[in-house]
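Participant: pasting the structure only:
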């Protein structure tokens, strides 16, 4: 075969990752908002002597770092989408960033729990009026950030336990959970400050802090499960595998003997399929039979005659 004809059988592995994803711009906007609010809460916390505000500001700093990781992942994946060193493109950088964000969420939950337990043992004096005012501003800002990221957040969940992650931009989901955790922290802080001011229930603040930490830990665990499944190439959804088998075996004597399906990016899958057949067909013909609504971006097909030496059939 002439070298000039090789390009007809070659293709890149960008799979659309070179395009700017909707979550990238939203993440950058939220980073700017978070940094401004972080500076306000830290400065007012120091000025008014409010440990609650200072702690919330430091929490926002940790989330700003997590959002920064998300933004970096978007840019890096886009700029290296056509880099041949990435066997199946840069789609998994999305899951890697999401997994990193999940770990940071878990650390955030531990810090929340630690600070709450410390306040149970050593209560601090709080300037309630100033702290409540700034906490309300924080809630408004965090709520706006949640809405910005939620605009691109896919809420569909597949019932297949191995697959519900494939509907998500894991990087965006990580950013979304971080700002949602911030909003939850602000809401709980307001409730605790109000009860402390009007009812003297100072101990309620650390108790609510522990409950909030448990909720954030649960979000973290869920995100870890979905992103780690992508990173370790766990088998893709059974619903898609069933469609692939049905498209190949229906009305034929062909049988799928081995099928590997794994995620290579948001809504993108690669598949390696082994088929045994009485009348072997060309792989190109079989590829045309595969379902087009499953996100299959890279497919390798091996066709074997069923009556081969040593098979016993």
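Facilitator: Yes, it's here. The shown structure was predicted, so the numbers you read here are calculated from the model rather than taken from an experiment.
Participant: going forward, measure contacts and count neighbours with C-alpha atoms only.
Facilitator: Noted.
Participant: and the helix or strand containing residue 118, what does it pack onto?
Facilitator: For residue 118, the element it lies in under DSSP states H and E is helix 91-121. For helix 91-121, the contact count by 3 or more C-alpha pairs under 8 Å, 6 or more residues apart in numbering; DSSP states H and E identifies helix 51-79, helix 170-199, helix 204-231, strand 255-265 as packing neighbours.
Participant: what is the orientation angle of that helix with helix 51-79?
Facilitator: 170 degrees (axes from the mean of the first three to the mean of the last three C-alpha atoms, to 10 degrees).
Participant: how far does helix 91-121 sit from the chain's center?
Facilitator: 14 Å (C-alpha atoms, centre = their mean, to the nearest Å).
Participant: buried set for that helix?
Facilitator: 91-117, 119-120 (16 or more other C-alpha atoms under 10 Å).
Participant: just name whatever secondary elements the helix or strand where residue 139 lies is in contact with.
Facilitator: Element membership for residue 139 (DSSP H and E) is helix 128-150. Under the contact criterion of 3+ C-alpha pairs under 8 Å, 6+ apart, helix 128-150 touches helix 22-48, helix 51-79, helix 170-199.
Participant: and here's the other structure:
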């Protein structure tokens, strides 16, 4: 595979399937819900990583007439589905944990500890492979799956030690409830970030008023309206606006456009569409008043 993200996801998938097999067998034999809940989380990990792997390959396809912006949002869609799957599995874990609090079963703590420790090492390895710095929400969602499972493995180990040395078996469903809440937190974050992009909300870190003021300071600009900032993909902001200028020559208007693009690049926006106009905007336009003497529009 030429795609480095796809390589990392493929290796992570192999490790995930090995851990899942070990934990599901160990959970059934030891009768540990904490271990089975961890296996359930690992199962969603494998599903999430497969989805992320497919999305990572498709997202690298160049733009074409079917997708003029490219395929980056395929990865965002995968991230959203991964986030939803995290919350669904967490709800199932919490439900089973509650049931076992009422009627706790006997648990083989030695087997539970052995399998949980093996799972912890595998999850730690996967987290290192995927890394902690991400420019792709799709990869980030897969990493959050793995991190959530690493934390849950620690919880299972802790529960196993408590059961082994104290015999308090209620710690098993209690830990599974905690794992469920951790998974819900991670899943809700991914869903929120992906929806921000799908709904074309202004990307975090960009203030429309500040950007408008910076552009408005460029000599020759009267007004700015129909201004939009959104994300083409994770970490790929885009900008469009109508800019009213008081120059007469096309070369001067083009110089202003270049200055606007340079300001946008400074703040991290490389994709921009700027329409230059030579007349004043209407009174209901967006962000028209920049304090220039040429503008008779007041907010």
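Facilitator: Nice, thanks for sending it over. Treat the numbers as computed from the prediction; the structure is a model and nothing was measured.
Participant: out of the helices and strands packed on helix 128-150 of the first structure, flag the one nearest residue 127 of the first structure.
Facilitator: Closest of those to residue 127 of the first structure is helix 22-48, at 6.2 Å (criterion: C-alpha to C-alpha).
Participant: quick one: contacts for the closest residue to residue 228 of the second structure other than its chain neighbours?
Facilitator: Among residues not flanking residue 228 of the second structure along the chain, residue 240 sits closest, at 5.3 Å (C-alpha to C-alpha, 6 or more residues apart in numbering). Residue 240 of the second structure sits next to 226-229, 272-275 when contact means C-alpha atoms under 8 Å, 6 or more residues apart in numbering.
Participant: same thing but 6 Å
Facilitator: 227-228, 272-274 (C-alpha atoms under 6 Å, 6 or more residues apart in numbering).
Participant: may I see the PyMOL selection of the buried members of the residues you listed?
Facilitator: Here is the PyMOL command that picks out the buried ones among the contacts of residue 240 of the second structure, judged by 16+ other C-alpha under 10 Å:
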select buried, resi 227+228+272
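Participant: tabulate the contacts of residue 240 of the second structure (JSON lines), appending distance to residue 280 of the second structure.
Facilitator: Below are the contacts of residue 240 of the second structure laid out as JSON lines (distance: C-alpha to C-alpha, whole Å):
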{"residue": "227", "distance to residue 280 of the second structure": "15"}
{"residue": "228", "distance to residue 280 of the second structure": "19"}
{"residue": "272", "distance to residue 280 of the second structure": "22"}
{"residue": "273", "distance to residue 280 of the second structure": "19"}
{"residue": "274", "distance to residue 280 of the second structure": "16"}
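Participant: out of the contacts of residue 240 of the second structure, who's nearest residue 180 of the second structure?
Facilitator: residue 228 (38.6 Å).
Participant: that closest one pairs with which position in the first structure?
Facilitator: Taking TM-score structural alignment for the superposition, residue 228 of the second structure sits opposite residue 260 in the first structure.
Participant: before we move on, the earlier item: which part of the second structure matches the helix holding residue 118 of the first structure?
Facilitator: Using TM-score structural alignment, helix 91-121 of the first structure pairs with 72-102 in the second structure.
Participant: and the matching stretch against the first structure, how far off on average?
Facilitator: In the superposition with the first structure, the average deviation recorded for stretch 72-102 of the second structure is 1.3 Å (mean C-alpha distance after the TM-score superposition for the first structure).
Participant: now stretch 179-194 of the second structure
Facilitator: Averaged out, stretch 179-194 of the second structure is 1.5 Å away (mean C-alpha distance after the TM-score superposition for the first structure).
Participant: about what we covered before: my guess is the residue nearest to residue 228 of the second structure is in a helix, correct?
Facilitator: No. Assigned with DSSP: H, G, I helix; E, B strand; the rest coil, residue 240 of the second structure falls outside any helix and is strand.
Participant: enumerate every residue touching the residue lying closest to residue 283 of the first structure once chain neighbours are set aside.
Facilitator: Nearest non-adjacent residue to residue 283 of the first structure, counting by C-alpha to C-alpha, 6+ apart: residue 301, 5.8 Å away. By C-alpha under 6 Å, 6+ apart, the residues touching residue 301 of the first structure are 272-274, 283.
Participant: list only buried entries from the residues you listed.
Facilitator: Buried by 16+ other C-alpha under 10 Å: 273-274, out of those.
Participant: between the contacts of residue 301 of the first structure, which is nearest residue 233 of the first structure?
Facilitator: Nearest to residue 233 of the first structure among the contacts of residue 301 of the first structure, with distances taken as C-alpha to C-alpha, is residue 272, at 12.5 Å.
Participant: residue in the second structure matching the closest one?
Facilitator: By TM-score structural alignment, residue 272 of the first structure lines up with residue 240.
Participant: from residue 198 of the second structure, how far out is that match?
Facilitator: 17 Å (C-alpha to C-alpha, to the nearest Å).
Participant: ok, residue 261 of the second structure next?
Facilitator: 25 Å.
Participant: same deal with residue 18 of the second structure?
Facilitator: Taking C-alpha to C-alpha, one finds residue 18 of the second structure at 34 Å from residue 198 of the second structure.
Participant: show me which of these two is the more surrounded one.
Facilitator: More crowded of residue 18 of the second structure and residue 198, by other C-alpha atoms under 10 Å: residue 198, with 17 against 13.
Participant: in the first structure, what residue corresponds to the more buried one?
Facilitator: Aligned partner of residue 198 of the second structure by TM-score structural alignment: residue 231.
Participant: distance of its match from residue 308 of the first structure?
Facilitator: Distance of residue 231 of the first structure to residue 308 of the first structure, computed by C-alpha to C-alpha: 37 Å.
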